[in-house]
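**Q** Give the three-dimensional model of this entry:
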Amino acid sequence: MRVVVTGASGNVGTALVRRLGADQHTVVGISRRPPDLPGIQWHTADLSSDEGSAELVRAFDGADAVVHAAWAFQPSHDLNYLRRIDVGGTRRVLEAVGEAGVPHLIHLSSIGAYAAKRSEQPVGEDWPTDGIATSSYSRHKAAAERLLDAFEGGSTVVTRIRPGIVGQRSAGSAFLRYALPAVVPAKALDLVRVLPLDRALAVPVVHADDVADAITRAIERRIGGAFNLAAAAPVTVDMVAAELSARNFHVPYAVLRGLLAASWRTHLQPLSPGWLDLAYSVPLLNTARVERELGWRPKVLAHVVLHEIVEGLREAAAARTPVLRPRSVVSQVTEAFRSGPVARRRRT
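**A** Here you go, the predicted structure:
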C-alpha cells in the first residue's frame, strides 16, 4: 500500500515509518524540513500556510491512506502560529484528502482532546472531546476533532487515534527542548533528589512503536472510528520518583501551577501551565475497542515507556531528523542567539 505520513520526522512519525517500511508498504513523508533518510519519498510542505496545499494534493494523489501526525508544540508563546499549523494544518490536510480522493484518513488525535475526568474510571471513545480550556494543545486537538466531524460522511474512511502520552527513547532531545531552559543540561536529571509534585498525578502512556502498530492495523483493515491507546496502567508520581531515584515531596497542584505560570510568563522556561492542567485533568483510557476491533495489545508496559523517556532525557537521545535532532546546551544557546528562545522563536 502507498501511505502518506504528515509529520513523518516526528516522535510518532518516525516509529510509523519504521513499521510501515518493515511491512513493505511504500511510504511518502511530508515535512517542513525533510530529513535525509533512505527508503522514503519526501515532499516539502508547510502546513501553517495555504501555499503548501497544492503540494499536499500532489503528494496525496494515488495514496491508499494518509496519516496526519504533524503537530506543533512550540513556540508556546505564539498561539497564532500553533493554531495555524495545528488546526489550520488539519483543515488543509482534510481539503487535500478530499481533492485527491484518498480512501482512508488516519488522524493522530490525543488523550488531550478529551474533556476533564470526573473520576478515576477509564473512559471509552464516547467521552466528550471538548478538551481542557486552559491548555492550548488541548483546545487545538478538540478543534481538530470538530473539523473531522464535519469531514466525515463522505467517501473517505476516517480513523481517529487517541493515545496517551507517547514516548520512545529517541525523543529525549525533543522533550528536553520543549520542557527545559536552554542552559540546563540533560545530565541535570541525575541531580534530582526531591520531586516536588502533587501526588494525584496519574497519566496514561503508550510507546511510539505500539501507536505505530495500531495505526498500521487500522490502515491494513481500513477500519474507521476512534481508538484509545494506552498501556494497561498509568504513570504515577511514585513511578516517576522511583525512576529518578528521588523522593516525592507533595506540593499542591495550585502551588505548582502558580510557579510554572510565573516562570513561563517571564520566559525562564518554555513549558506553559496548560501542560500541567492537562496532566492533572486527563482521564484514564479504556482500550477495549482497539483490542476488539484491531486485535491490538500494548507490547510495552507503562513503567518501561517511562524508563525509556527518562533515559532518553538523561542521554539527550536523538534521531536523524530535524524534529528529533540532538540537543545540547551549546546547540540550544546558539539557536536562541540566532532565532530567539524556543518558546517564542521566530519562524523562517
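**Q** use CA for all of it now, contacts and neighbours both
**A** Noted.
**Q** how about the strands of this protein, start to end?
**A** Applying DSSP state E to the chain gives strands spanning 2-6, 26-31, 41-44, 65-68, 104-108, 157-163, 165-167, 194-197, 202-203, 205-207, 225-229, 235-236, 247-250.
**Q** So which of those strands is nearest residue 284?
**A** strand 202-203 (7.0 Å; CA to CA).
**Q** Now tell me what touches the closest one from outside.
**A** 164-165, 234-237, 279-280, 282-284 (CA atoms under 8 Å, 6 or more residues apart in numbering).
**Q** got it, and stretch 62-73?
**A** 1-8, 10, 12-13, 60, 82, 85-86, 90, 93, 97, 100, 102-108, 137, 178, 219.
**Q** and those residues, which are buried?
**A** 2-8, 10, 12-13, 60, 82, 85-86, 90, 93, 97, 100, 102-108, 137, 178, 219 (16 or more other CA atoms under 10 Å).
**Q** What is the neighbour count of the closest residue to residue 294 other than its chain neighbours?
**A** Nearest residue to residue 294, sequence neighbours excluded (CA to CA, 6 or more residues apart in numbering): residue 217, at 6.2 Å. By other CA atoms under 10 Å, the residues close to residue 217 number 17.
**Q** Residue 217 and residue 170, how far apart?
**A** To residue 170, residue 217 is 23 Å away according to CA to CA, to the nearest Å.
**Q** quick one, what contacts the residue nearest in space to the middle of the chain?
**A** Closest residue to the average C-alpha location of the chain: residue 166 at 6.4 Å, with CA atoms, centre = their mean. Contact analysis of residue 166 by CA under 8 Å, 6+ apart lists 11-12, 205-208, 211.
**Q** As JSON lines, those residues with distance to residue 42 would be great.
**A** Listed next are these as JSON lines, based on distance: CA to CA, whole Å:
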{"residue": "11", "distance to residue 42": "17"}
{"residue": "12", "distance to residue 42": "17"}
{"residue": "205", "distance to residue 42": "30"}
{"residue": "206", "distance to residue 42": "27"}
{"residue": "207", "distance to residue 42": "25"}
{"residue": "208", "distance to residue 42": "21"}
{"residue": "211", "distance to residue 42": "22"}
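**Q** The structure of the following sequence is requested for comparison with the preceding one:
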Amino acid sequence: MRIAVVGATGNTGTALLEELHSRPEVSSVLGIARRLPELDATPYAYADWKTADIQFADSVQNLAEHFADVDAVIHLAWLIQPNSKRELLRRVNVEGTRHVLQAAATAGVKHIAVASSVGAYSPVEDDEPRTEDWPTEGIPTSHYSVDKAAQERVCDEFETAHPEITLARIRPGLIFQGRAGAEIQRYFAGRWAPVQILKTLRPPMVPMPAGVRSQAVHARDVASAYAEAVLRGAHGGFNICADDLLDGETIAKVVAHRDKTRASIALPAAPLRSLVKAAHRMHLLPMDEGWLDMATRVPIMDNSRAKAELGWQPTMSAAQALDDLIEGLGEGSGESSIPMRPRTTDATQKYPLPAADHLMEDDDVDVTLLRQYMADHLSGATAGLQRIRAMADDFIDTPVYARLSEVAVAIGDEHDFLAELMKRQGFPRPGLQAPLLWVGERVSRLKPYGRPPFTRSPSAMVLEAELMMGAVTAKKHGWTVLRCFTDALGVPPEVFDELSAAADHQRDALEQVHRYARERAFRTDRETFVPGN
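**A** The predicted structure follows:
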C-alpha cells in the first residue's frame, strides 16, 4: 500500500513516518508539506516528497495529481499559530481539509484518515467518559475547538457525497513526545520562556489552574492509530488517548518529579484566564485563553472503540508521555524539519568549524582588519535575519510564505555559524553598530509605503524583497572574501563554497517572491494579499 501523509513534518507526522516505515504492508510513503524538511535526514528520508499549500483552492488539482498513485491519505496538516490571523487559520484548517478530501476523491483514493481532536467535542461539566457519539459542536471560546468542530462538518458533508470512501476521524487527546519540545514551546509558551531550566532544575511546587484535567497520548501511539485506521479501512470517529487522566496534581508531580508529597498549587481559573488573555494580547504569550477553556471543559474520552476495532493499545501512559515532553522542553529537542526544528541549532553540524581554541594567527593577514570586516558582516546579518523573519511573519497568509520561511531558517543557520566562528577565533562581538542596525531595521518597517500606518501596502512585499536580495548578494560577497583566508580561519574552503551556493538559492527564492509581488502590487485589478488572486 502507498500512503500519502499531508502535513508530514510536524509532531504527529514525524512519528507517523517512522511508524509507516516499520509496517510491512506499506510499500511507500508520500510526504506532503508546505515547507520541505531535510530530505536526507531520518525519518524524512523514509518518504518521497511533494509540496502543496492546502489553503488555496488551486491546491485541489495539485493534490489530486500527487494522490494519483496512492491507496490511502492521512491528513494531519493544521495551523495552530498565529492566533491573531483567524481568517488564515480557518482557511488552512477548515477549507484546507475540504481541499484535501476533494483531491482524494478526484484521485480515486479509497481510504482516508483525518486528524480531528478531543477539542471537537461539545463541552461537559463532569468527568463521565464519553464515546465517539458525543456531539462535536466544539467549545465556543476556543478558536482551535471551533475550527475542529467545523472540520467535522466538512467530513460529514464529504461522507454524504462519497459513501464509497472510508473516512476515519482520529480524535486524540494532547499529543506529547520529547523531540517536539521546541515546537510545543514555540506554539504555547513562546521562544523566551525559560523552559531550559527544566533540564537541571525541577520546581518543588507547580501552580495549576483549578479544575484542569486532560487526556494525552504519546506521538508514537497516535501514529499507530493512524496506521491501523488506513490499513484496516476503518470508518468513523476514534478516541485516541492513554488510559490514565492528567489532573492538576498529576501534571504537577510529573513536572516536579515527585511521587507522594503534594506538588500543585491550585490557582483560581477566572483570574488566571484573565491573566493569560492579557499576556496573549500583549504578545507575551502565544497561547490564548481558549486553551484553558478546553483544559477544563472537554469531555473525558472512552477509548474502547479504538481498542476493539483498530486493535490499538497505548504503549505509554499519559504521565509517561508528559514526562518525555518535559525532558524535551528542557533540552529544546527537535528534528530536521522547520516545524520541528530544535530551540538552538549546533552550527558545527551543518558547517564545520575550527577547534574551540583556534586563534587566527598569520603574518600575512591583517587580523585586526579582518576581524572588523567579519564584525561588520555579522552586524548586517543580524539586521537581515530580523528583516527576513519579519517578512515571513507579515506575509504568512500569502502563497510566497513557504519560500520566505525557508530562507529565514537558512539565514538563521548561517548567522549562527558566523557568530560561532568569530567566537572561536576570539573575536569580540559587534559593539554599538549591531544594536544601531537592529533599531534601524525595526524603524524601517514603519514605512507606510503610501498607506496609513500599521496597514500593509501592496508595494511592501516588492520593496522588502529588493532589500533582502541586496543583503543576500552582499552576504555572498562576504563568503567569497572569507574563502581567501581559509587557512588562517581554520575552515575548509568547501564550507564557503557551500555558503555561497546557498546564497544563490536564497536569492532565487527571493526573486520568485519579487516576481509574485511586482505582478500584483501596482495593478488595480489584482491584489497582493488576496489568496489565489
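**Q** What lines up with the residue nearest to the centre of the first structure in the second structure?
**A** Using TM-score structural alignment, the partner of residue 166 of the first structure in the second structure is residue 175.
**Q** And its match, how far from residue 198 of the second structure?
**A** 20 Å.
**Q** same check, this time on residue 515 of the second structure
**A** Taken as CA to CA, the span from residue 515 of the second structure to residue 198 of the second structure is 46 Å.
**Q** Likewise for residue 96 of the second structure?
**A** From residue 96 of the second structure to residue 198 of the second structure the distance is 37 Å (CA to CA).
**Q** now swap in residue 422 of the second structure and tell me
**A** Counting by CA to CA, the gap from residue 422 of the second structure to residue 198 of the second structure is 30 Å.
**Q** before we move on, what about residue 10 of the second structure?
**A** Distance from residue 10 of the second structure to residue 198 of the second structure, by CA to CA: 23 Å.
**Q** Please say which position in the first structure residue 32 of the second structure maps to.
**A** So, by TM-score structural alignment, residue 32 of the second structure is matched to residue 30.
**Q** So that match sits against residue 45, correct?
**A** Yes - when contacts are counted by CA atoms under 8 Å, residue 30 of the first structure is listed as touching residue 45 (6.4 Å).
**Q** Which one of those two is surrounded by more residues?
**A** A side-by-side neighbour count of residue 30 of the first structure and residue 45, using other CA under 10 Å, places residue 30 first with 28 against 22.
**Q** ok, now which ones touch that one?
**A** So residue 30 of the first structure contacts 4-8, 42-45 (CA under 8 Å, 6+ apart).
**Q** In the second structure, which residues correspond to the helix ranked longest in the first structure?
**A** Scanning the first structure for the longest helix, with DSSP state H as the assignment, gives helix 136-151. The counterpart of helix 136-151 of the first structure in the second structure, counting by TM-score structural alignment, spans residues 143-158.
**Q** Same question for stretch 283-298 of the first structure.
**A** Using TM-score structural alignment, stretch 283-298 of the first structure pairs with 299-314 in the second structure.
**Q** Over to stretch 208-218 of the first structure?
**A** Against the second structure, stretch 208-218 of the first structure falls on residues 219-229 (TM-score structural alignment).
**Q** distance from the matching stretch to the first structure after superposition?
**A** Comparison of stretch 219-229 of the second structure with the first structure after fitting gives an average deviation of 1.1 Å (mean CA distance after the TM-score superposition for the first structure).
**Q** contact partners of that stretch?
**A** Contacts of stretch 219-229 of the second structure (CA under 8 Å, 6+ apart): 11-13, 15-16, 19-20, 74, 113, 168, 170, 172, 175-177, 234-235, 240-241, 306, 310-316.
**Q** Can you say which of those are buried?
**A** Applying 16+ other CA under 10 Å to the contacts of stretch 219-229 of the second structure flags 11-13, 15-16, 19-20, 74, 113, 168, 170, 172, 175-177, 234-235, 240-241, 306, 310, 312-314, 316 as buried.
**Q** and the aligned partner of residue 228 of the first structure in the second structure, what does it touch?
**A** Residue 228 of the first structure maps onto residue 239 in the second structure, with residues paired by TM-score structural alignment. Residue 239 of the second structure makes contact with 118, 131-132, 170-173, 301-303, 305-306, according to CA under 8 Å, 6+ apart.
**Q** Is it possible to get these out as a markdown table so that each row also shows distance to residue 162 of the second structure?
**A** Formatted as a markdown table, those follow (distance: CA to CA, whole Å):
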| residue | distance to residue 162 of the second structure |
| --- | --- |
| 118 | 25 |
| 131 | 25 |
| 132 | 21 |
| 170 | 19 |
| 171 | 21 |
| 172 | 25 |
| 173 | 28 |
| 301 | 28 |
| 302 | 28 |
| 303 | 27 |
| 305 | 24 |
| 306 | 23 |
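**Q** Pull out the buried residues from these.
**A** Going by neighbour count (16+ other CA under 10 Å), the contacts of residue 239 of the second structure have 118, 131-132, 170-173, 301-303, 305-306 buried.
**Q** any idea how far residue 268 of the second structure is from residue 132 of the second structure?
**A** For residue 268 of the second structure, the distance to residue 132 of the second structure - CA to CA - is 31 Å.
**Q** Next, the buried residues of stretch 106-122 of the first structure.
**A** 106-116.
**Q** same deal with stretch 316-333 of the first structure?
**A** In stretch 316-333 of the first structure, counting by 16+ other CA under 10 Å, buried: 316-319, 321-328, 332-333.
**Q** Now tabulate the strands of the first structure in a markdown table and tack on distance to residue 78 of the first structure.
**A** Below are the strands of the first structure laid out as a markdown table (distance: least, CA to CA, whole Å):
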| stretch | distance to residue 78 of the first structure |
| --- | --- |
| strand 2-6 | 22 |
| strand 26-31 | 20 |
| strand 41-44 | 23 |
| strand 65-68 | 22 |
| strand 104-108 | 22 |
| strand 157-163 | 25 |
| strand 165-167 | 23 |
| strand 194-197 | 27 |
| strand 202-203 | 26 |
| strand 205-207 | 27 |
| strand 225-229 | 30 |
| strand 235-236 | 30 |
| strand 247-250 | 32 |
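**Q** nearest to residue 310 of the first structure, of those strands?
**A** So among the strands of the first structure, strand 165-167 is nearest, using CA to CA, at 9.6 Å.
**Q** what's the average distance of that closest one to the second structure?
**A** Strand 165-167 of the first structure sits 0.7 Å off on average (mean CA distance after the TM-score superposition for the first structure).
**Q** any idea how far residue 278 of the second structure is from residue 286 of the second structure?
**A** Counting by CA to CA - residue 278 of the second structure and residue 286 of the second structure are separated by 11 Å.
**Q** Neighbour count for these two, which is higher?
**A** Neighbours of residue 278 of the second structure and residue 286, each counted by other CA under 10 Å, are more numerous for residue 286; the result is 22 against 15.
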